[in-house]
Each structure stands twice: as structure tokens, then as C-alpha cells.
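J.: next comes the sequence, and after it the predicted model I'd like to discuss.
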Amino acid sequence: MAIRFVLCPIGLALAFAAPAFAAPECLANGKSFKIGETACLTIAGESHLARCDMVLNNTSWTKVQDDCPGENQAPKLHPTSITVPTEPPEN
């Protein structure tokens, strides 16, 4: 019985310490990014490229570029819609 009282607190301590060993990740756009990975972040309507870093033992985004790669490309053209006449043409 005495062993149970000794092992129970040790087990609880290990159970609560387990999340501290999780790999650090940054979150953006609904996805997780590992340390060193980059993502295009949009803040206040402006986009920039940022890298996931560790700052004071916490994950943080560090700005790398003022714009995102591929953002300055020409806009993609949408296909032209085709209208179908409702009445057949007269000959």
C-alpha cells in the first residue's frame, strides 16, 4: 500500500511533464510549421515572408522578406464565360 502512495505522485508528475517534450512548432494559416520553415503571413492586409524561430524558449515568427514569393507574378486570367443563346438563330 505504501508503494502506491509513492508511485502515484511520480506518475502524475510524469503525465503533466509529457507535453513539455513536444516538438516546438509555429502556427499560421491553420497549419503547423517546424523551426526553420517559412510561410507567407498576412497581417493588417499586408503579406510578408516569415520564418519560424525560437525566441526566449518560445516559438515566434521572424520577418524574412517584405513580400511573398510568387506574389508579384502577373494575375492569372480567368476563362471567359460562354453565353448560350436562348433561341436558335434564324436563317
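T.: All right, it came through fine.
J.: rest of the way, CA atoms for contacts and neighbours
T.: Will do.
J.: residue 5 and residue 15, how far apart?
T.: 16 Å (C-alpha to C-alpha, to the nearest Å).
J.: check residue 62 too.
T.: Going from residue 62 to residue 15 by C-alpha to C-alpha gives 33 Å.
J.: neighbour count for those two, which is higher?
T.: Each of residue 62 and residue 15 has its neighbours counted (other C-alpha atoms under 10 Å); residue 62 has more, 15 against 10.
J.: the more buried one is in contact with residue 55, isn't it?
T.: No. Between residue 62 and residue 55 there is no contact under C-alpha atoms under 8 Å: 9.4 Å.
J.: and here is the other one:
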Amino acid sequence: MKSPVGLRVLALSLAAIAMVAESAAASPPDRRCTCRNRDGTKYELGQIACIRVGGVSYMARCEMNLNVTTWKKVRDGCPTAHVNSSTVPAL
């Protein structure tokens, strides 16, 4: 049979490991982590941008995947604004 002291040390060790793992998982991402667009513009984690790759445009969010920042596609296309010249008042 195992000694009570050995079991107590094992239980305390496992509890300490669990607490360290929990605090590491709950820590917020580093504010220095950013994504970059092709033009060099920096975006913080959670920000959304229009990404253009190979003639295709889409909306993407700056996210963390493992220990690397990456763009995650949110939807196809990017918002655009069109001005109808007949509704613009003359100056």
C-alpha cells in the first residue's frame, strides 16, 4: 500500500499543476500581438478588415491560433459605397 505522505504530495502536485494550467489558459492575449494587412496596416486582435488576395476581397477578423496571429474569414466581399450623381447637390 502507498504511504499517506506520498499520496498527499501527489495530490498537492496535481492541484498545483491544474491551477497553473487554468491561469495560463485564462490570461488575456498580449496587446502587442497584431495582424498586418498587405499594405502594412496593423490590426489588434478582434478587429475586422477588408482583405484582398489574388483579386478576391473578403472581410476577416484578426485572431490568435495557437501562438500565431492569423486572419479568419468572416464573410465574402467587402462593404462598398456608391454615390449616385443625380442625388448629389451641385455646389
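T.: Received it, and whenever you're ready, just let me know what you need. Bear in mind that the values here come from a model prediction, so they are computed numbers and not experimental data.
J.: strands along structure 2, start to end?
T.: Listed in chain order, the strands of structure 2 (DSSP state E) span residues 34-36, 42-44, 48-53, 56-65, 68-76.
J.: so which of the ones you listed gets nearest residue 19 of structure 2?
T.: Nearest to residue 19 of structure 2 among the strands of structure 2 is strand 56-65 (22.8 Å), distances taken as C-alpha to C-alpha.
J.: that closest one vs structure 1, average offset?
T.: By mean C-alpha distance after the TM-score superposition for structure 1, the fitted strand 56-65 of structure 2 averages 0.3 Å away from its aligned residues in structure 1.
J.: show residues contacting that strand.
T.: For strand 56-65 of structure 2, contacts defined as C-alpha atoms under 8 Å, 6 or more residues apart in numbering pick out 34-35, 43-52, 69-78.
J.: again, only this time at 10 Å
T.: Contacts to strand 56-65 of structure 2, defined as C-alpha atoms under 10 Å, 6 or more residues apart in numbering, come from residues 29, 33-37, 42-52, 69-79.
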